[in-house]
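Engineer: One predicted model, sequence on top.
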Amino acid sequence: MQSKLVASRDIIICYNRSAGITFPIPSHRKVLLEELGFMAESEPTLPGFDEILPRKPAAALAVIEAALRLSRPGENGRPEARTAVIVDYAEMLAPAADLAHMSSQDRTVLTTLQRWAVDREIITLGSPVFLITENLADVHPVLRSASSRIEAIQVPLPDTATRETYITGLCEKYAEVPLEGITVPQMARLTAGLKRLHLEDIFLRAEVDGMPVTSQLVKERKRDIIASEFGEVLQIIEPETDFSHIGGMEHIKNFFRRSVIKPLQDGNSRRCPMGILLPGPAGTGKTILAEAVAKESGINCCMLNLGKIMDKWVGSSEANLDKALQCIEALSPTIVIVDEIDQSGLSRDNSGDSGVSNRLFKRLLEFMSDTRHRGSVVFVGLTNRPDKMDAALKRPGRFDKKVPVLPPEAGERADIFRVMLRKYQIENNLKDQELVMVAEATEGYTGAEIEALVLKASEVAEDAGVRSVDMEHLRYALDVYRPTTRDIEVMTRLALEECNDLDLLPPAYREKLAEKRNIKKLQKQEGRQRRTM
C-alpha cells in the first residue's frame, strides 16, 4: 500500500502508539517539518525517540491533522492532497471499550478520528487515512457504524491460488529447505485458513529443525496455529471416517451423495443446500456422519463451537466470531459442523448481556444466509432438541434440509454390529444369522449403545481368556448392559416433527406417517359426514 501511495503523495505518514510518527520515505520527514514551520538538524536515531514530533496519541494526531490539511495545486487548478496517513494497530488507539470507562485522552483520540471522517476540508482535499487492525471488532463501535462515514474494507485470508504463489516464492527463498512427499499445490490446499506469515513460519520451523517440509509438519503446525488463533471456537478437522465406517443410514448417505458431495465436486452450487440440520437422539451418529460427508467429498472440514464464543471482555465475543467466520471463508469449500447448536446460548431474545448475544446471533444469521456462500460453505447443525432452537436459525436459506437421524431399524443394527467389530478389529466367529438375532433383541438401541455392547462382549471374551468373540459373549453382554434409552422417544418425535421433506425419512417411518395421515383424513371425512346427517 505504501508503494502505491508514494506515486501520488508528497508525504506518507505512519503512526502507532509505540513507534510514534514515522516515515517509510525518510525525506518525507524533512518535507513535513518544513511545511509545518519546524527545522530538524538531525534525523531520529530510533523509532519513538523523535525530538520534535510527539509520540503521545492526542499530540501526535494534532500534528497529523495539520499534515492532512496541506495541499498543492492540482491539474485543474483546484487544491489536492499532499498527505496520506497509515495508522497501524488502530484498536490500540480506539479500542472497543465502554465510553464510560475510557480515559479522557482515549475519548479525545476517538473524537479526533470521528471528526476527521466528516471534516469537509479533509474530504474535499481527498487526504486518505487508513486505520489498520487485525480484527474489525476490536475497534470502537462508533468508528464501525454506518453513520461514521468510515468504510470498512475486509482483507481476506489468502485463497488457494494466492497461497500457491506465495509458497513457490518461499521455496526459492528457503532453497535449502526442500519439500518432501508433498507438492506446492498440495501444500497450498493443506494450508487453507493460514496467513502468509504462518506459511513462512512452517519453512522457518523446518529450517531450524534441519528437516524438510512434509505433510505431517504442515498438519501439525496448522493445528497448533489454528488452536492459538481461535482457541476452542474453531477447530480444523481431518476426517478419517467415510461412509464405509457407518452402519445403516443408507437413505441419508444417498441424500448426501446426491445433494452435497456430487454438487460440491462438480461445482453445482444451485443443487447444494446452504445448510443441513441433523436432529435426532443422542448417540445416533450425527457427528461421525457429518465428518464422513467431508471425507467423502474431499473438502475441508471444521467445527464451530458457538458456546465458546462468549467472552467476559467487551468486544472480545464479536472479535471471536468475526475471526472464525473469516477463517471459514478462507477454508471454502468447507463443511462447518456446529454440534449441540441448540445449546449455543445465542438467540434474538437474549437481553441480559447488553445485547451481545443478539448482535452475535444476527451476525451469524447474516453469514449463514449469504447466498454467495452457496456451494462453498455448507453448515451442518447437530441437535438433540430442535425445539429449543430459534426459529430464525432453522428457516430455509440457512438450514434448507432437515434430516432426522433416528435410532436404527433391525437390519441397520445388524450392519452396525458388523461395522463395530471391524472398526475395533475384534476377532469373532459370529454368523450373520446370529447378528440378526442380536439386532432384533436391541430394539431402541442407538449406534453408540451398540458400540458399547460390542466392546462389553469383547471384554467378556478377554476376561474368559478367549481371543474370539462368540454368541455366548454377546448374549451375556446383552444381559448385563443397561442402555441409556431415556428420552429417546421424545427426541425421535421432535426430530420427525422437524423434518421438512418426507423423502429424507427412513422408509419405515415414512410408511408410518403416511398411515397416520390417511387415518386423520378418514377421521375428518367421517366427522364431516356426521355433521351433514
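Structural biologist: Sure thing, it's come through. The model shown is predicted, which means the values in this text are computed figures rather than measured ones.
Engineer: switch to C-alpha atoms for all contacts and neighbour counts from now on
Structural biologist: Fine.
Engineer: so what's Lys401 closest to, chain neighbours aside?
Structural biologist: Using Cα to Cα, 6 or more residues apart in numbering and skipping residues adjacent in sequence, the residue nearest Lys401 is Ile276, 4.9 Å away.
Engineer: so which strand or helix has the one you found?
Structural biologist: For Ile276, the element it lies in under DSSP states H and E is strand 275-279.
Engineer: which residues are contacting that strand?
Structural biologist: 286, 368, 378-386, 394, 397-405, 494-495, 498 (Cα atoms under 8 Å, 6 or more residues apart in numbering).
Engineer: The residues you listed in strands, which ones?
Structural biologist: 378-383, 401-402 (DSSP state E).
Engineer: Second structure for comparison follows:
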Amino acid sequence: MKTGGYLDDSWIQKALLKRKANYSPVMCFETVDPKRILQLKSYVLTSEEFSGIDQVFIYDPWDGLGLLKLSPTGPVTEPYRKKLQSETPLASRIRPDGLVELQNLKAVLKEVDRFLRQRRTVFIIQNLSEAREFESGFQSAIRAWAIDPQVISNGSSVFILTSDASKIMDDFTKDFVVIIPVDPSSDEERRRLVQAVAADLEVPCDSEKTEQLAVALAGLNLHQTESILLESYQRTRDFDLRTIKDLKSDMVRKSRVLEVRDPQWRFTDIGGYHAVKEFVSKYIVNVLKHSDRARYFGLSLPKGLLFFGPPGTGKSLFANALASEVHLPFIYLVTENIYSKWLGESGQNMKSAITMAEKMSPAIVFVDEIDRFGKRTGVAAGSAEEETQRVFSQFLEWLGNPSREAIIVGTTNVPEHLDEAFTRAGRFDYKIPFLYPGPQARLEVLMVHLGFAEGSRRPKVPLSMGREETAEFLRERIVPLTRNFSCAELEELVTRAKRIAFDRQAEAVSEEDLLKATRTFRIDHAHRRRVVQSCLAQARRFTDDQTFLDAIEEEMGSAESDEEWTRSSRNASATEPETGPG
C-alpha cells in the first residue's frame, strides 16, 4: 500500500509487525519530517488495521493533548478537554463549563493511561525533544505500558516521533520500546515527489531530468526535498540543477557536522605524484568507473583510503581531485563539530553524520586529520571519556560495515598516533603515503601553479619568460633550492613571487622575483630530513604493495640528490620538461 500517492509506508508496516508479535505496544519512529508525521496520522485514521480504534490521542508540547480526527482535507487535531473534578465556587468562576485542556506532560500521561488500559486506543507523541523524568514520569509511563497486560491484550499502541530515541529515553527504557529508524527518502519517493511538484507547477521535467534531481537531492527528507524544489522554482522558474545543489549544500551545512562541496580539482591540477596517481587510477578509479566488470571478477569496490604524510603534501587536494575523477559528491566530515560539551550530543552528532552521509552515497566522505578520533584507552574515566569512546566506536563500526556505501578518505600527518583498529585490514583498503615532492615533482608542481600544465584549471601567471625558458630556469635555479619543500610551500613560493612583482609595479613575474621569493623561506632542513626518514619508515610499515612503495621512493627523490637529478635531467632533455598529467 502506498500512502499519499508516492509515500512508502514500509516503516509503519515494520512497526505494526512488531506490535502484532507482541514485542512491545510502544514504538518510536526516529523522524521529525512533517511529511512522515502526516503520513503516520493518515495511515492510522484510514487503514483497516486501525478500524476498531476507539480514540486516537495526540500530544504536542505546544498544543497539549488533542484528539486526532479525519476531515475532508486530511487529519486535524481537536483539543481534548477534561472535566474538572472540583466543584468549588472558585473553579466554577474560572471555567464555567468545568472543562480544562491538558498541557502538562505528566497530566497528559495520567489521562491517556486509563484509555490505553481500558479500550483499544492509539496515542501519538510528536515533537518531543526532551522529557525531564523527575517532572513528567515519561520513561516510567513508557516502561509500564510496554509490559502492561491490559494495554497489550486490547491492542492499544503508543507511537513516539522524535529525531533520536536516545534524547528522550535512557538505554534501560529503550529496551522496552520498538525503535524504527525512518529513511529520510527513498530514490523512488524522490522521483515521484519531483514529478508531483513539477506537475503542480507545470514545470517541464522529463525522465532524465527527474533522475538527475532525485540523485542530487539524496540524503534529504521529503519536506526538505519539496522545499528545495519550490525555492528553486521561485528563484529560476525552473528546477535548476545548479541552484538545487547549492540549496542542498546550504541545508546540509546547517547540521554543522557535514558539508557538501563541489570537487574543484582534477588530477591534471596536481603536479607530480605520478606513482600515486597511477596507483589510485588503476586500483580505485577504474574499479569505481567499471563497477559491473569488477563485480563480474569478484573484486570488491574500494570503501576506504588512508592518506598519510607531512602537512602540505597534497592529501586534501588529492581527495578532492579523486571525487572529480570518479564523478561522485565530495562530503566533508567536520570532525571539530562532532564533539560537544553536552552529554550524549557527541554520539548523536556522529550518528546523524553517518546516517546523512550514507543517504547521500555513493560519495567520497573526506575525514581530515582522522587521528582526532583518538585511541581506545580501555578505561573510560568519566562521562566525557565515555562519550569520546562512544564516538570512536561508532566511527570504527561504520568503517568496518561491509554494507557501507560511502567511500571514506581519511588523512593524517601522524599515522603513528592512530589507533591500531584504524590501520588493521578491513578498515581501509589502501594506505597511501604522501611524502615531500622530489625534484621532478617539484618542477611539475611549480609549473602547475604558474599555469603551464595542460588541462589544468589554474590560471596562467604573467611571466617575463616563455614556457620552455621558465621550465629550464626552474630546473636549473629553483628546484635545487627547494629540496624538502612541501607542495603548499611551493604554491606559496609562486604567490610570494607575484607579490614581489606587484610591489615593484612590474608587468610580469621575472626570474629574479622567483629567486627572491625562494630565499624568503626558512626551512629547517635537518628537521625535514628526520621527517622524511620517519615518513619512509611509516610508508614501509603501512604500504603492503612493494612495487608501489618503490615507485614512490624513487619519485620522491630518496635515491639520488637534487644535483644528480639536475645533471641527469639536463642531459636527458634539452627542451621542455614533461609535466605529465599535473
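Structural biologist: Yes, it's here. Bear in mind the structure is a predicted one, so any value in this text is a computation, not a measurement.
Engineer: Tell me how many other residues surround whatever residue of the second structure lines up with Thr442 of the first structure.
Structural biologist: In the second structure, the residue equivalent to Thr442 of the first structure is Thr482, according to TM-score structural alignment. Thr482 of the second structure sits with 22 neighbouring residues when counted by other Cα atoms under 10 Å.
Engineer: what do you get for Asn349 of the second structure?
Structural biologist: 21.
Engineer: repeat for Asp200 of the second structure
Structural biologist: What Asp200 of the second structure shows, counting by other Cα under 10 Å, is a neighbour count of 9.
Engineer: now do Asp97 of the second structure
Structural biologist: 11.
Engineer: Doesn't it belong to a helix?
Structural biologist: No - secondary structure of Asp97 of the second structure, determined by DSSP: H, G, I helix; E, B strand; the rest coil: coil, with no helix assignment.
Engineer: about what we covered before: what span of the second structure lines up against the strand holding Ile276 of the first structure?
Structural biologist: The counterpart of strand 275-279 of the first structure in the second structure, counting by TM-score structural alignment, spans residues 304-308.
Engineer: The matching stretch vs the first structure, average distance?
Structural biologist: Once the two models are superposed, stretch 304-308 of the second structure sits on average 1.0 Å from its counterpart in the first structure (mean Cα distance after the TM-score superposition for the first structure).
Engineer: tell me the contacts of the residue nearest to the spatial centre of the second structure?
Structural biologist: Among the residues of the second structure, the one closest to the centroid is Ala357, at 3.6 Å (Cα atoms, centre = their mean). When the contact criterion is Cα under 8 Å, 6+ apart, the partners of Ala357 of the second structure are 219, 258, 331, 363, 365, 406.
Engineer: can you tell me which of the residues you listed are in strands?
Structural biologist: Cross-referencing those against strands under DSSP E gives 258, 331, 365.
Engineer: Leu399 of the second structure -> the first structure?
Structural biologist: Using TM-score structural alignment, the partner of Leu399 of the second structure in the first structure is Met368.
Engineer: out of everything not next to it in sequence, what's closest to its match?
Structural biologist: Excluding the flanking residues, the one nearest Met368 of the first structure by Cα to Cα, 6+ apart is Arg398, at 5.5 Å.
Engineer: Surely that neighbour and Phe367 touch.
Structural biologist: No - under the criterion of Cα atoms under 8 Å, Arg398 of the first structure lies out of contact with Phe367, with a separation of 9.1 Å.
Engineer: From Ile12 of the first structure, how far off is the equivalent of Tyr43 of the second structure over in the first structure?
Structural biologist: Here Tyr43 of the second structure is matched to Lys4 in the first structure, going by TM-score structural alignment. Plainly put, Lys4 of the first structure is 11 Å away from Ile12 of the first structure if you go by Cα to Cα, to the nearest Å.
Engineer: same thing with Leu32 of the first structure?
Structural biologist: In this structure, Leu32 of the first structure lies at 9 Å from Ile12 of the first structure, with Cα to Cα as the measure.
Engineer: element containing the residue nearest to the centre of the second structure?
Structural biologist: Taking DSSP H and E as the definition, Ala357 of the second structure sits inside helix 345-359.
Engineer: Give the buried residues for that helix.
Structural biologist: 345-354, 356-359 (16 or more other Cα atoms under 10 Å).
Engineer: Please tell me how far Glu416 of the second structure sits from Thr243 of the second structure.
Structural biologist: For Glu416 of the second structure, the distance to Thr243 of the second structure under the criterion Cα to Cα works out to 43 Å.
Engineer: Looking at these two, which one has more neighbours?
Structural biologist: Neighbours of Glu416 of the second structure and Thr243, each counted by other Cα under 10 Å, are more numerous for Thr243; the result is 18 against 14.
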